[in-house]
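> I'll drop the sequence and a predicted model, then ask my questions.
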Amino acid sequence: MADGLGGSTIEDVGALRRDLAAAYRLIALEGMDDGIYTHISARLPDGPDGEKRFLLNPFGLRFDEVTASSLVTVDESGAVIDDPYGAGVNAAGFTIHSAVHMARHDAVCVLHTHTVAGVAVSSVEEGLLSLNQWSAQFHGQVAYHDYEGIALDLAERERLIADLGPKNVMVLRNHGMLTCGRSVAEAVKLTLNLERSCKAQIAALGMGLRPRPLSDEIAAHTARQYQRGYDRYEIDGKPDPEWAAELRRLERTAPGFDA
């Protein structure tokens, strides 16, 4: 059963693999996957020669098929170090995720989605609005990166990182959403709340009534409240009941994800 602890750390490779496989299954369970496309990655400890390494899903597996033992290990050059499934990784996934992991060592997990709601919000000039409690947590915390085509050009990495800066949420314009977490658990929780925010924004603006955005003062206050909650688990090391509950859900609905 789930132990109730917070998200795994980079040093705990077994738990990191379990949590990353859980992230794939949870995103699939929420209907937020995109066939065999989009990715969730986790940074591993450096290799014996100091090379940067991270885990990514095998290309060709749907999110609901990913297990802890099927995850592929790649280095910063895109070279496959360990590939139990034998299908390699998606080149576009390597471009985006390697860029973040190499520049942001605090980002243990990087989660990228193409949901209908996320792509819709990424496709409007205003981006994400502070219309409610869900979206207020992201007030002043969202970066934006302009679309440059399918992410196959490694030169885009420098521009993507410059746009991301120190923030943990990025709207990839006309493309989708990206979150960074100090643990897999944090990245998943940010992503789920970001998806709810996008859905609520579309619903609110679709009613044909006048929207009532939160004031900057209230939105900023709410964002700080959320941040203190995240810090409780990521800095203070308190048990994370939300993540433990999600792992229990998977134990019931997707047994074997951690195999």
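Thanks, I have the structure now.

> hey, let's count contacts and neighbours off CA atoms from now on
Fine.

> Next, the buried residues of the helix or strand containing R18.
Assessed by DSSP states H and E, R18 sits inside helix 13-29. Of the residues in helix 13-29, 15-28 count as buried by neighbour count, 16 or more other C-alpha atoms under 10 Å.

> Follow the chain on from it and name the next helix or strand.
Later in the chain than helix 13-29, the nearest helix or strand by DSSP H and E is strand 40-43.

> and E242, that one's in a strand?
No - looking at E242 with DSSP: H, G, I helix; E, B strand; the rest coil, it is helix, so not inside a strand.

> Give me the distance between it and V124.
32 Å (C-alpha to C-alpha, to the nearest Å).

> in the stretch 151-259 of the chain, which spans are strands?
169-172, 176-181 (DSSP state E, counting those that start in this stretch).

> can you tell me which of the ones you listed comes nearest to H112?
strand 176-181 (4.4 Å; C-alpha to C-alpha).

> Does anything pack onto the closest one? Which helices or strands?
strand 109-113, helix 116-122, strand 169-172, helix 184-205 (3 or more C-alpha pairs under 8 Å, 6 or more residues apart in numbering; DSSP states H and E).

> Comparing these, which comes out most buried?
Ranked by mean neighbour count under mean count of other C-alpha atoms under 10 Å, the helices and strands packed on strand 176-181 are led by strand 109-113, which reaches a mean of 26.

> Redo the helices and strands packed on strand 176-181 as CSV? Include distance to T253.
Listed next are those as CSV, based on distance: least, C-alpha to C-alpha, whole Å:
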stretch, distance to T253
strand 109-113, 22
helix 116-122, 24
strand 169-172, 29
helix 184-205, 18
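
> another one to put next to it:
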Amino acid sequence: LTHTRAGVAVSAQKCGILPISQQSTFVLGSLAYHEYEGVAFRDDEKPRLQKDLGHANFLVLRNHGLLVCGKSIADAFLSMYTFENTCRIQLDAQAGGELTTVNPQIVTGVAQAMRVQTGGLGGAFAWPSLIRKLERTDPGYKT
């Protein structure tokens, strides 16, 4: 769960995630929404969160932020990274003028295309290179 500026801003937009970038196509294939119910500390909200998430991997918590699910830490990290960038791109694009949208047929095929491209590895495809980069830039991260 994140409360980033871009994520909260898009969560407050009635339109939700728009099909306007390649990044958004990765999100839109597995996206759900949960209406704001106040601070999410109540046990009675859990079943509604689970129901709204369903089989999706990306959840916009309206007026609150973003949530992702993944089979691994790598999958969850890369999903959140993509989700956050989707929101940033959307806000930037909206500030720039009239938007063009991605063809819905392309959106539908993106998930399968990515499974083929990554050999079905999901986040594990990029995770090792991200760890190597982290070790170069901040070798003390493990402490």
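Sure thing, it's come through. No experiment lies behind these values; they were computed from the predicted model shown.

> care to give me the TM-score?
Scored against TM-score structural alignment, normalised by the length of structure 2, the superposed chains reach a TM-score of 0.90; 143 aligned residues with a C-alpha RMSD of 1.9 Å.

> of all the buried residues of helix 13-29 of structure 1, which comes closest to R173 of structure 1?
Using C-alpha to C-alpha, those come closest to R173 of structure 1 at I27, 20.8 Å.

> of all the helices and strands packed on strand 176-181 of structure 1, which lies closest to E158 of structure 1?
The nearest among those, by C-alpha to C-alpha, is strand 169-172 at 14.5 Å.

> Can you state the residues of structure 2 onto which that closest one aligns?
Under TM-score structural alignment, strand 169-172 of structure 1 corresponds to residues 58-61 of structure 2.

> cool, stretch 128-138 of structure 1 as well?
Taking TM-score structural alignment, stretch 128-138 of structure 1 hits residues 17-27 over in structure 2.

> same question, stretch 28-45 of structure 1
Mapped onto structure 2 using TM-score structural alignment, stretch 28-45 of structure 1 covers no residues at all.

> which one is the residue nearest the centre of structure 2 nearest to, not counting chain neighbours?
Centroid-nearest residue in structure 2: F83, 2.5 Å away (criterion: C-alpha atoms, centre = their mean). Spatial nearest neighbour of F83 of structure 2, excluding adjacent residues (C-alpha to C-alpha, 6 or more residues apart in numbering): V27 at 6.5 Å.

> Let me know how buried the one you found is, in neighbour terms.
25 (other C-alpha atoms under 10 Å).

> Can you tell me which helices and strands the strand or helix carrying it packs against?
Here V27 of structure 2, judged by DSSP H and E, is contained in helix 22-28. The contact analysis (3+ C-alpha pairs under 8 Å, 6+ apart) places helix 22-28 of structure 2 against helix 73-96, helix 104-117.

> That helix vs structure 1, mean deviation?
Aligned to structure 1 and superposed, helix 22-28 of structure 2 gives a mean residue distance of 1.2 Å (mean C-alpha distance after the TM-score superposition for structure 1).

> how near is the closest residue to L66 of structure 2 other than its chain neighbours to V110 of structure 2?
The shortest distance from L66 of structure 2 to any non-neighbouring residue, by C-alpha to C-alpha, 6+ apart, is to V60 (4.9 Å). Distance, V60 of structure 2 to V110 of structure 2, by C-alpha to C-alpha: 20 Å.

> again, but for R42 of structure 2
36 Å.

> So which of the two has more stuff around it?
Taking neighbours as other C-alpha under 10 Å, R42 of structure 2 and V110 compare with V110 leading, 17 against 9.

> Figure out how far stretch 75-87 of structure 2 is from the centre of its chain.
Relative to its chain's centre, stretch 75-87 of structure 2 lies at 4 Å (C-alpha atoms, centre = their mean, to the nearest Å).

> contacts for it?
The contact list for stretch 75-87 of structure 2 (C-alpha atoms under 8 Å, 6 or more residues apart in numbering) reads 4, 6-7, 10, 17, 21, 23-24, 26-27, 58, 66-70, 122-124.
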